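> turn this into a model:
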Amino acid sequence: MERLMTTEPLFTEDAYLRETPARVIAADERGVVLDRTVFYARSGGQPGDSGMLRWEGGEAVVAEAVKGEAGAILHTLAPGAALPPVGAEVLASLDWARRHRHMRMHTTLHLLCSVLPGIYATGNQIGAEKSRLDFDLPDPPAKEWFTEQLAALVAADHPTGTSWITEAELDANPQMVRTLSVQPPRGAGRIRLVRIGPEGAPVDLQPCGGTHVRSTGEIGRVEVSKLESKGRQNRRIHIILPE
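Now for the predicted structure:
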């Protein structure tokens, strides 16, 4: 896999695609690179997707998608999995239940930012079972307050959407970046924005390359399970999605 070709990230435009036909452009012990994929590659605190690759005469479990070289997405396989032949046509299918929980969690973290205007996030981690967001916040409200605020935003069923701006436009509006630990990827000349709420009066608007639900109502019940002190001013807010 000396030379990797760019993978078309279909999830950027449609996070609800669960599978896609694709062609294998590289494969070795590190994993498989496809010309296109529905698998989100681990970044920005969101885990990489897992699922299956199926081709004529074989199949393999994808343990996690990660970023490769030069814009490639590397589908790392479970130990002992067979490699599809280079040039083969495969069907790439997500573990949709896991991905959808990541989408619900990720949108919830954006809502959490929205209830703390002007406060910067200092770290984050998204998981299917629990997630957390760290804030530079010396005296946070009680966890019950956060749960109530999030419940109201979920009940309002705000739509989500994406748009693109130039890197220069982001430089002119640095307040859009809400996280100190994760900066928007640069070099492509444009930055993807994720918006929650109407275009004219968004509830939240910030650079993000992750996957999100179509509207906040899809999140369902959310609960702030714990507030934790991680330093003099740093507070960690843990969230869960009770079923």
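
> contacts, neighbours, all on C-alpha from now
Noted.

> wait, a strand at residue 194?
Yes - judged by DSSP: H, G, I helix; E, B strand; the rest coil, residue 194 forms part of a strand.

> quick one: residue 21 and residue 55 touch, right?
No - using Cα atoms under 8 Å, residue 21 is not in contact with residue 55, being 9.6 Å away.

> touching both of the two, which residues are there?
89-91 (Cα atoms under 8 Å, 6 or more residues apart in numbering).

> burial measure for the closest residue to residue 207 other than its chain neighbours, as a count.
Nearest residue to residue 207, sequence neighbours excluded (Cα to Cα, 6 or more residues apart in numbering): residue 193, at 4.3 Å. By other Cα atoms under 10 Å, 20 other residues sit near residue 193.

> do you know how far residue 193 is from residue 119?
19 Å (Cα to Cα, to the nearest Å).

> may I have the residues that are in contact with the residue nearest to residue 207?
Counting by Cα under 8 Å, 6+ apart, residue 193 has contacts 162-165, 205-209.

> off-centre distance for stretch 37-45?
6 Å (Cα atoms, centre = their mean, to the nearest Å).

> report the buried residues of it.
37-42, 44-45 (16 or more other Cα atoms under 10 Å).

> repeat that for stretch 45-55.
Of the residues in stretch 45-55, those buried (16+ other Cα under 10 Å) are 45-55.

> before we move on, back to that, for PyMOL, what selects the buried ones among the contacts of residue 193?
Applied in PyMOL, the following selects the buried portion of the contacts of residue 193 according to 16+ other Cα under 10 Å:
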select buried, resi 162+205+206+207+208+209
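
> let me have the contacts of residue 193 in TSV, extended by secondary structure and distance to residue 113.
Below are the contacts of residue 193 laid out as TSV (DSSP: H, G, I helix; E, B strand; the rest coil; distance: Cα to Cα, whole Å):
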residue	secondary structure	distance to residue 113
162	strand	17
163	strand	19
164	strand	20
165	strand	21
205	strand	10
206	strand	10
207	strand	12
208	coil	13
209	coil	16
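
> redo the contacts of residue 193 as CSV? Include distance to residue 149.
Shown next, in CSV, are the contacts of residue 193 (distance: Cα to Cα, whole Å):
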residue, distance to residue 149
162, 23
163, 26
164, 28
165, 29
205, 17
206, 19
207, 22
208, 22
209, 25
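
> between the contacts of residue 193, which sits nearest residue 69?
residue 209 (17.4 Å; Cα to Cα).

> leaving out sequence neighbours, find the closest residue to that closest one.
residue 192 (6.3 Å).

> what's the burial count for the one you found?
When neighbours are defined as other Cα under 10 Å, residue 192 has 19 of them.

> the most centrally placed residue in the chain and residue 161: what is the separation?
The chain has residue 210 as the residue nearest its centroid, 3.0 Å off, counting by Cα atoms, centre = their mean. For residue 210, the distance to residue 161 equals 12 Å [Cα to Cα].

> and for comparison, fold this next one:
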Amino acid sequence: MALRTDALFREDSYLREAEAEVLAVSERGGVILDRTIFYATSGGQPGDTGTMVFADGTVVPIAATVTGETKDEIIHVPAEGAAVPLVGSRVKLAIDWPRRFNLMRMHTACHLVSVICPFPITGASVAEDDSRIDLDIPDTSYTKELVSERLMDLVRGDHPVFTRWITDEELAANPGLVKSKNVRPPSGTGRIRLVCIGENAVVDSQPCGGTHVARTGEIGEIHIGKIEKKGRENRRYRLRFGPVVAG
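Just a heads-up that it's a prediction; the model follows:
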């Protein structure tokens, strides 16, 4: 039977530390807690890394965070050879915040690209300094210069980014909220998490379980470094931090 971890990051992406109780330790040493600030690999965003501190002061590096039998079962993977805690004990958690914050900035920027290029998303991968979003886009007018310019317009607009929850029925009644061509958000739980951008979600609103910044201005300088053709109409837009480099 799958265990459930209260995913604190779904309500507050800025939590850097927390305390939790150990629910279970797998045969491979994966640690399942009653609550966590560690995001688990999903939706193109990598899981968090950081540390877990035992009551006796032992500091254990967390090398990865993944999901178990369900999205609600979050497994913290200690570095190879590290100690594991006792079931029922209390631990202190701390994520690698600089890494997480860069992932939040990048993930939010990917949402903005999907606004600028309103075409089906065929894939995405978020990384600290070079992310990508793949689009089923036949129109070649969406150049890296144009998209970079519009991307920075939205960043400078410093639009609020927030989440809200809707029911399965509300999502079914608004299929346009789903931008992914091949992957549907999980249903059957009774509610779907939307990430919204702009006052009253005027810029964007789409199902997403990832972590994002609170305002687009926090993304900072960012641009499209390259556009790669991945099929007759599929194009990969690569996002990189920093200003556009001429030439």
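
> coming back round to it: who are the contact partners of the residue nearest to residue 209 of the first structure?
162-165, 207-209 are the contacts of residue 192 of the first structure under Cα under 8 Å, 6+ apart.

> do the same with residue 45 of the first structure
Taking Cα under 8 Å, 6+ apart, one finds 124-126 in contact with residue 45 of the first structure.

> what are the ranges of the helices in the second structure?
97-116, 144-156, 168-173 (DSSP state H).

> quick one: closest of these to residue 241 of the second structure.
Nearest of the helices of the second structure (Cα to Cα): helix 97-116, 8.4 Å.

> the closest one vs the first structure, average offset?
Helix 97-116 of the second structure, aligned to the first structure and superposed, deviates on average by 0.5 Å (mean Cα distance after the TM-score superposition for the first structure).

> okay, the angle between that helix and helix 144-156?
Relative orientation of helix 97-116 of the second structure versus helix 144-156 (axes from the mean of the first three to the mean of the last three Cα atoms, to 10 degrees): 120 degrees.

> who's in contact with helix 97-116 of the second structure?
Defining contact as Cα under 8 Å, 6+ apart, one finds that helix 97-116 of the second structure is touched by 16, 45, 48, 121, 126-129, 131-133, 147, 150-151, 154, 203-204, 210-213, 216, 218-219, 239.

> same thing but 7 Å
Contacts with helix 97-116 of the second structure, where a contact means Cα atoms under 7 Å, 6 or more residues apart in numbering, come from 16, 48, 126-128, 131, 133, 147, 150-151, 204, 211-213, 218-219.

> then stretch 57-64 of the first structure?
So stretch 57-64 of the first structure is contacted by 48-54, 75-78, 81-82 (Cα under 7 Å, 6+ apart).

> what does stretch 151-167 of the first structure give?
So stretch 151-167 of the first structure is contacted by 189-197, 214-217, 219-220, 222 (Cα under 7 Å, 6+ apart).

> out of those residues, who's the most crowded?
Busiest of the contacts of stretch 151-167 of the first structure [other Cα under 10 Å] is residue 196, holding 27 neighbours.

> that one against residue 208, yeah?
No - in this structure, residue 196 of the first structure is not within contact of residue 208 by Cα atoms under 7 Å, at 11.9 Å.

> now stretch 14-30 of the first structure: buried residues?
15-16, 18-27.

> closest one of those to residue 5 of the first structure?
residue 25 (7.2 Å).

> residue in the second structure matching the closest one?
Under the alignment by TM-score structural alignment, residue 25 of the first structure pairs with residue 23 in the second structure.

> leaving aside the residues next to it on the chain, what's closest to its match?
residue 33 (5.1 Å).

> nearest to residue 175 of the first structure among the buried residues of stretch 14-30 of the first structure?
residue 15 (26.1 Å).

> trace that closest one over to the second structure, please.
Match for residue 15 of the first structure (TM-score structural alignment): residue 13.

> give me the distance between its match and residue 41 of the second structure.
From residue 13 of the second structure to residue 41 of the second structure the distance is 15 Å (Cα to Cα).

> again, but for residue 237 of the second structure
21 Å.

> cool, and residue 72 of the second structure?
Taken as Cα to Cα, the span from residue 72 of the second structure to residue 41 of the second structure is 12 Å.

> same check on residue 49 of the second structure?
11 Å.

> what is in contact with the two at once?
residue 65.

> returning to what we had before: redo the buried residues of stretch 14-30 of the first structure as CSV? Include distance to residue 99 of the first structure.
Formatted as CSV, the buried residues of stretch 14-30 of the first structure follow (distance: Cα to Cα, whole Å):
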residue, distance to residue 99 of the first structure
15, 9
16, 9
18, 9
19, 12
20, 15
21, 19
22, 19
23, 22
24, 23
25, 24
26, 25
27, 24
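
> still on that earlier bit, show me what contacts the residue nearest to residue 23 of the second structure?
By Cα under 7 Å, 6+ apart, the neighbours of residue 33 of the second structure are 5, 20-23.

> likewise for residue 126 of the second structure?
44-46, 103, 106-107, 132.

> just those now: which is nearest residue 227 of the second structure?
Nearest to residue 227 of the second structure among those, with distances taken as Cα to Cα, is residue 132, at 9.4 Å.

> close enough to count as contact, that closest one and residue 240?
No - counting by Cα under 7 Å, residue 132 of the second structure sits too far from residue 240 to count as a contact (9.0 Å).

> more neighbours: which of the two?
residue 132 (24 against 21).

> the more buried one and residue 96 of the second structure: what is the separation?
From residue 132 of the second structure over to residue 96 of the second structure (counting by Cα to Cα), the distance is 22 Å.

> next one: the residue nearest to residue 209 of the first structure from residue 177 of the first structure, what distance?
Counting by Cα to Cα, the gap from residue 192 of the first structure to residue 177 of the first structure is 12 Å.

> between those two, what contacts are shared?
Common neighbours of residue 192 of the first structure and residue 177 (Cα under 7 Å, 6+ apart) are residue 207.

> what comes up buried for stretch 144-151 of the first structure?
146-147, 150-151.

> ugh, typo on my part, it should be stretch 63-81 of the second structure
64-68, 71, 73-79.

> redo those residues as JSON lines? Include distance to residue 1 of the second structure.
Output for the buried residues of stretch 63-81 of the second structure, formatted as JSON lines (distance: Cα to Cα, whole Å):
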{"residue": "64", "distance to residue 1 of the second structure": "22"}
{"residue": "65", "distance to residue 1 of the second structure": "20"}
{"residue": "66", "distance to residue 1 of the second structure": "17"}
{"residue": "67", "distance to residue 1 of the second structure": "14"}
{"residue": "68", "distance to residue 1 of the second structure": "11"}
{"residue": "71", "distance to residue 1 of the second structure": "13"}
{"residue": "73", "distance to residue 1 of the second structure": "10"}
{"residue": "74", "distance to residue 1 of the second structure": "14"}
{"residue": "75", "distance to residue 1 of the second structure": "14"}
{"residue": "76", "distance to residue 1 of the second structure": "18"}
{"residue": "77", "distance to residue 1 of the second structure": "20"}
{"residue": "78", "distance to residue 1 of the second structure": "22"}
{"residue": "79", "distance to residue 1 of the second structure": "26"}
